[in-house]
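> Just need the structure, nothing else, for what follows:
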Amino acid sequence: MALSRRTLLLSSAAVGAATAATTWPLAASAAPYRGPLRTDPFTLGVASGDPDADGFVLWTRLAPTPLADDGLGGMPARDVPVQWELAADSRFRKIVRRGVVVARQSSAHAVHVELNGLLPAREYFYRFRAERYLSPVGRTRTAPPRWAMPASLAMSFVSCSQYEHGYFTAYRRLAEDEPELVLHLGDYQYEYAAGTYNAPGGNPRDHLGPETVTLANYRQRHAQYKTDPDLQAAHAVAPWAVVFDDHEIENNWADEVPEQPDPNFLARRAAAFQAYYENMPLRRTSLPQGIDMQLYRRLHWGRLATFHMLDTRQFRDDQGCGDGYKDCPAAIDPARSITGAEQEAWLLDGFHRSTARWDVLGQQVFFGQRDNNSGPAKVVSMDSWDGYAASRDRITRGWVDAGVRNPVVLTGDVHAHWADELKLDWTDPTSRTVGTELVCSSITSTGDGADVVPGIHPWAAWNPHLRFYNNQRGYVRTTITSSAMTADFRVLPYVTRPDAPAHTRATFVIEDRVPGLHQTADTPTPGGTSALRAGDLGAATVQQETVRP
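You can find the predicted model right below:
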């Protein structure tokens, strides 16, 4: 039974009101604890993630006072048993599994239930109970069997949700599309104190607390984001696969090197990683060990698609020449890497082993070349793959040598929609295209933005592989079949006010065995919204991405 849009978006209120009428047979088996929970602890919603053919992770976190300064969400200073339930229908008449898990004080009462042994390619519904309180209902699904070729996959991907810069309406619109899988490609939350990172025209809402440095700070910040009802709706509609970028710790960090000198950076990194795990639907293989966290991994959607989820922060060499857009010799140093040697070898091995129709890289920063200088000097972002050109070339050559059928790179970070074609030889615009990159805009970061008419950036004049650009907020909705991947670049006219509509600004198709982009639709934002001509863009774009990517 499909979870209807109305059921999904109203589930929190409807289920919360029904707690007294629900019978949980396992209630008596839960370990007793002293004193009742006095208010609803399910203020942060529910989520699921990392689906495979026989299971997934279910997540929630108990926090009756989610924005408490100590980061513990107003929970009592003890472990709390939480019951969970998995059903084949949204009314929980066909129960598949039940159990009890302990929400531990040491983990800020986060709950991760890792299930296996389920049927493949199935839709499931889940919920939690803590004492007399019932959580909202979430919908999730298992992936198809590894040998199967499903007819299609509806997958959306997102990045860069700065709470202060606007309302998370794009998450709500994504939920209304009812995807089967969501990828979050980084900058899920931002570290800044209120008012220190401002959108043009000002911030419509503020962060609570100081800049995140301690474990309590990061827990509180994640909780503030998770209280947003639009984000909760997106988490409840489908399983997610997440990777972090920089702002989950601090701007532009690289391995053990902070943006600015900080003798306490490694402690900050460990705290950020712990809070990230506590607040994400990740498997226990990603449980942090101090300053280390295993985040790169693969998800298989039958033989249709393999998702190689990358980590381009934790193992990279420091950005060259002081970061920013530079003509920098370090950018072409073959010894430098954005992935680290071990992850690079893992990825190349995955290319050689792949039998998928589509090999998709879910990762954080711009992959294709973006030279912002029309002259002979190559001025590129040191924070992107341009700043690690040899590393990029090894990965690109790796999928070509392995005979990967359809390589597609998915990217976040730059707060704008882009689509570009990938080359082995960036010096020759006529050289063959060997892959495709789709870049999603931000959910809110940098505020409303503006439509760009036509949807081409000025840099495309000397970077002809850059095929599309739009500076509004939104997300990318894809449909993947055995014959094509269709990408709808979804945009909102504004985010500094709530409840904006969404529409498809442009649609591109990547055909099986034909790397590159075929545009099938171009729909500028309807009248009454701001727009820029491509000629109006210039240094401001570079400044935006350099200072606060």
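> Going by C-alpha atoms from here, please, whenever you check contacts or count neighbours.
Noted.
> Count the residues that sit near residue 400.
Look at residue 400: counted by other C-alpha atoms under 10 Å, it has 18 neighbours.
> what about it, which helix or strand?
helix 389-401 (DSSP states H and E).
> Please name every helix or strand in contact with that helix.
Judged by 3 or more C-alpha pairs under 8 Å, 6 or more residues apart in numbering; DSSP states H and E, helix 389-401 is in contact with helix 341-353.
> contacts for the helix it packs on?
With C-alpha atoms under 8 Å, 6 or more residues apart in numbering as the test, helix 341-353 has contacts from 296, 308, 359, 395, 398, 399, 402, 403, 404.
> Only the buried members of the residues you listed: can you turn that into a PyMOL selection?
If you want just the buried ones from those in PyMOL, going by 16 or more other C-alpha atoms under 10 Å, the selection is:
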select buried, resi 296+308+359+395+398+399+404
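> Mind picking the two most distant members of the contacts of helix 341-353?
Farthest pair in these (C-alpha to C-alpha) is 296 and 403. Separation: 22.0 Å.
> Would you reformat the contacts of helix 341-353 as TSV and include distance to residue 453?
As requested, these are exported to TSV (distance: C-alpha to C-alpha, whole Å):
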residue	distance to residue 453
296	37
308	34
359	32
395	34
398	36
399	34
402	39
403	37
404	35
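> can you give me the strands for the stretch 51-200 of the chain?
Per DSSP state E, counting those that start in this stretch, the stretch 51-200 of the chain carries strands over the ranges 55-61, 80-87, 95-103, 110-115, 123-130, 133-134, 138-141, 153-158, 181-184.
> Quick one: closest of those to residue 291.
strand 110-115 (19.6 Å).
> Next, the second sequence, to be compared with the first:
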Amino acid sequence: MHEAPHTPAAASHPAHAVGRRSLLAGSLALGAAGALAVSGAPSATAAVKPGRGLPGDPFTLGVASGDPDHDGFVLWTRLAVDPHAEDGLGGMPSRAYQVEWQVATDERFHRIVRRGTAQARPASAHSVHVELNGLPAGRDYWYRFRVGGHVSPAGRTRTAPHPFSLGGPLAMAFVSCSQYEHGLFTSYRRLAEDEPDLILHLGDYQYEYKKGDYTIPGGNVRDHEGPETVSLADYRHRYAQYKSDLDLQAAHSAAPWLVVFDDHEVENNWAGSVPEEGSDTPATADFLKRRAAAFQAYYENMPLRRSSLPQGPGMQLYRRIRWGRLANFHMLDTRQFRDDQACGDGYKNCAAADDPSRTITGGAQERWLLEGFRRSAARWDVLGQQVFFGQRDRDAGPLKVTSMDAWDGYTASRERITRGWTDAKVRNAVVLTGDVHAHWAGDLKLDYSDPSAPAVGSELVCSSITTGGDGADGDGTHPWFKNNPALKFYSNQRGYVLTRIDRDQMRADFKTVPTVRTPGAAATTKATYVIEDRVPGLKQTYLRPYTAPKGFARTDLDRQTVETETSQP
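The predicted structure is shown next:
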């Protein structure tokens, strides 16, 4: 079941095989329109005949699905015959096109169960959002689109289990931070080959910088096109560049996605109506225009429901997706409603971080989340969110030096949320996090100052897809562990986290690739952690052996991991 809050928001490419569920294009023979919901679509007579006047393949950006419910999901595509067009409109003629879509229960489309048409309009960069319902629960489906003689690659999606059913085990993966310039999207390809049932993207899907503004040691692997993204055309162009990547397309085609943004979908370290540079009035007015453009482009390029359609600089993104009685996914927005970062941002010893009036979620979202805990009957309550939740104190002495951009900069917010799930007696609370470009795992507590305080939940943090470049292998530890006994695992290589959730446990495999500079790298499991039902806290069951390179001392590893962590934009 998909649950959106009741409160309004504030202010030519082949289909690549990905395992046994190969993503087939095939031939398409679509008929009359079926039931669908398309955001703001005009009447069918407003669109031209399918495919008329198209100068090339319009499906260069692939296909996607998202926000699954027990009886449906969202299907997405965006037409672009030239994804590199600087105006962000993909080289499409300035008129609407009728797009046919088809859903089947088999990957060769022998058993078609739904079909229809949708409109791709210039005002929405020729994107298409089809909301389907009325389908049987807990089943796999395949979908594809056609415009004239052009047929899209096929994608696989699925419906969630019935709300009163636990269903079978859920293979869920989560990812974040894919900086196009810093490497190849190899981890997206490896993720697709793992064939998960559900994928969560926790933010920084794209980055705003112009070429050369954000470089890594050894030089960037490839370049951004165009200026820093500020206008709607800029953001549309940048999304088109990212989405033309075939590894990313493979991941979108493999399973339905749940998406939330972080900062780089707009601008580095923005907070509410405050831009990175500060909060003087002219800058704020300009920033809200920029935010509106970024939100519009984000919606156009993501498989989101109509309930997330932006209203100017506001967007309803936090929402709850129920996977039967097995899991609730509480997808949070920790950017749009937060107070500005305290003490000028960065790592600080900052008394204002403990101000009880400060919030990272805003009051309405906090109340919605706490009510969700109280009403939950799920085996697992999972928070899909952006920035580090547990405490990370980098100072070995008496001072507490923490990140003002994470929940450490909003400690009262963190305590209210944590106490909310403990007071509600949530059965198993797990926080999923992105942002920091490294794998982490740790226990969550009500009192981080007391080493003997019991764990009340667990946090799993995924590394970046590419941001920061290759990184380096290590022994699973970090120098900050000495100051933070709740932290259990660290890895500075790129990758993703693959989980298996069932009635008895949640298993997390931390997957890494050795390089993002050259294609074809294999993904391996660096470590595996298990969370047992009704037993808060993490148990390590596997850690891949590590041998430091010749001449590489432990102090070198300490220096490298700390410098990597503190230098991230």
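> TM-score of the superposition?
Aligned and superposed, the two chains score 0.95 in TM-score terms (TM-score structural alignment, normalised by the length of structure 1); 537 aligned residues with a C-alpha RMSD of 1.9 Å.
> re earlier: most tightly packed of the strands of the stretch 51-200 of structure 1?
Ranked by mean neighbour count under mean count of other C-alpha atoms under 10 Å, the strands of the stretch 51-200 of structure 1 are led by strand 138-141, which reaches a mean of 28.
> Which of the contacts of helix 341-353 of structure 1 sits closest to residue 510 of structure 1?
residue 359 (12.6 Å).
> Could you double-check that that closest one lies in contact with residue 306?
Yes. Assessed by C-alpha atoms under 8 Å, residue 359 of structure 1 is found in contact with residue 306 at 5.1 Å.
> Tell me how far residue 23 of structure 2 lies from residue 66 of structure 2.
Residue 23 of structure 2 sits 17 Å away from residue 66 of structure 2 when distances are taken as C-alpha to C-alpha, to the nearest Å.
> Which one of those two is surrounded by more residues?
The neighbour comparison of residue 23 of structure 2 against residue 66 (other C-alpha under 10 Å) goes to residue 66, with 28 against 24.
> Can you tell me what that one aligns to in structure 1?
The equivalent of residue 66 of structure 2 in structure 1 is residue 49 (alignment by TM-score structural alignment).
> pretty sure its match contacts residue 240?
Yes. Applying C-alpha under 8 Å as the test, residue 49 of structure 1 and residue 240 come out as touching, 4.5 Å apart.
> anything in contact with each of the two?
residue 281.
> what separates the nearest residue to residue 79 of structure 1 once chain neighbours are set aside from residue 278 of structure 1, distance-wise?
Nearest residue to residue 79 of structure 1 in three dimensions, chain neighbours excluded: residue 104, at 4.4 Å (C-alpha to C-alpha, 6 or more residues apart in numbering). As defined by C-alpha to C-alpha, residue 104 of structure 1 lies at a distance of 11 Å from residue 278 of structure 1.
> what residues are up against the residue minimising distance to the centre of structure 1?
Nearest to the mean C-alpha position of structure 1, by C-alpha atoms, centre = their mean, lies residue 184 at 1.0 Å. Neighbouring residues of residue 184 of structure 1 by C-alpha under 8 Å, 6+ apart: 157, 158, 159, 240, 241, 242, 243.
> could the strands of the stretch 51-200 of structure 1 be laid out in JSON lines, adding distance to residue 41 of structure 1?
Formatted as JSON lines, the strands of the stretch 51-200 of structure 1 follow (distance: least, C-alpha to C-alpha, whole Å):
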{"stretch": "strand 55-61", "distance to residue 41 of structure 1": "8"}
{"stretch": "strand 80-87", "distance to residue 41 of structure 1": "11"}
{"stretch": "strand 95-103", "distance to residue 41 of structure 1": "11"}
{"stretch": "strand 110-115", "distance to residue 41 of structure 1": "11"}
{"stretch": "strand 123-130", "distance to residue 41 of structure 1": "8"}
{"stretch": "strand 133-134", "distance to residue 41 of structure 1": "7"}
{"stretch": "strand 138-141", "distance to residue 41 of structure 1": "16"}
{"stretch": "strand 153-158", "distance to residue 41 of structure 1": "28"}
{"stretch": "strand 181-184", "distance to residue 41 of structure 1": "25"}
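> Which one of the ones you listed lies nearest to residue 250 of structure 1?
Going by C-alpha to C-alpha, the one of those nearest residue 250 of structure 1 is strand 181-184, 17.6 Å.
> what's the closest one aligned against in structure 2?
Using TM-score structural alignment, strand 181-184 of structure 1 lines up with residues 198-201 of structure 2.
> next one: stretch 408-423 of structure 1
Under TM-score structural alignment, the match for stretch 408-423 of structure 1 is residues 430-445.
> Same question for stretch 68-83 of structure 1.
Using TM-score structural alignment, stretch 68-83 of structure 1 pairs with 85-100 in structure 2.
> can you check stretch 318-330 of structure 1 too?
Using TM-score structural alignment, stretch 318-330 of structure 1 lines up with residues 340-352 of structure 2.
> list the buried ones in the matching stretch?
For stretch 340-352 of structure 2, a neighbour-count test (16+ other C-alpha under 10 Å) marks 340, 341, 342, 345, 346, 347, 348, 349, 350, 352 as buried.
> In CSV: those residues, plus secondary structure and distance to residue 510 of structure 2.
Listed next are the buried residues of stretch 340-352 of structure 2 as CSV, based on DSSP: H, G, I helix; E, B strand; the rest coil; distance: C-alpha to C-alpha, whole Å:
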residue, secondary structure, distance to residue 510 of structure 2
340, coil, 32
341, coil, 30
342, helix, 32
345, coil, 29
346, coil, 27
347, strand, 26
348, strand, 30
349, coil, 31
350, coil, 33
352, helix, 35
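> Farthest-apart pair in those, please.
Largest separation among the buried residues of stretch 340-352 of structure 2 by C-alpha to C-alpha: 340 and 349, giving 16.3 Å.
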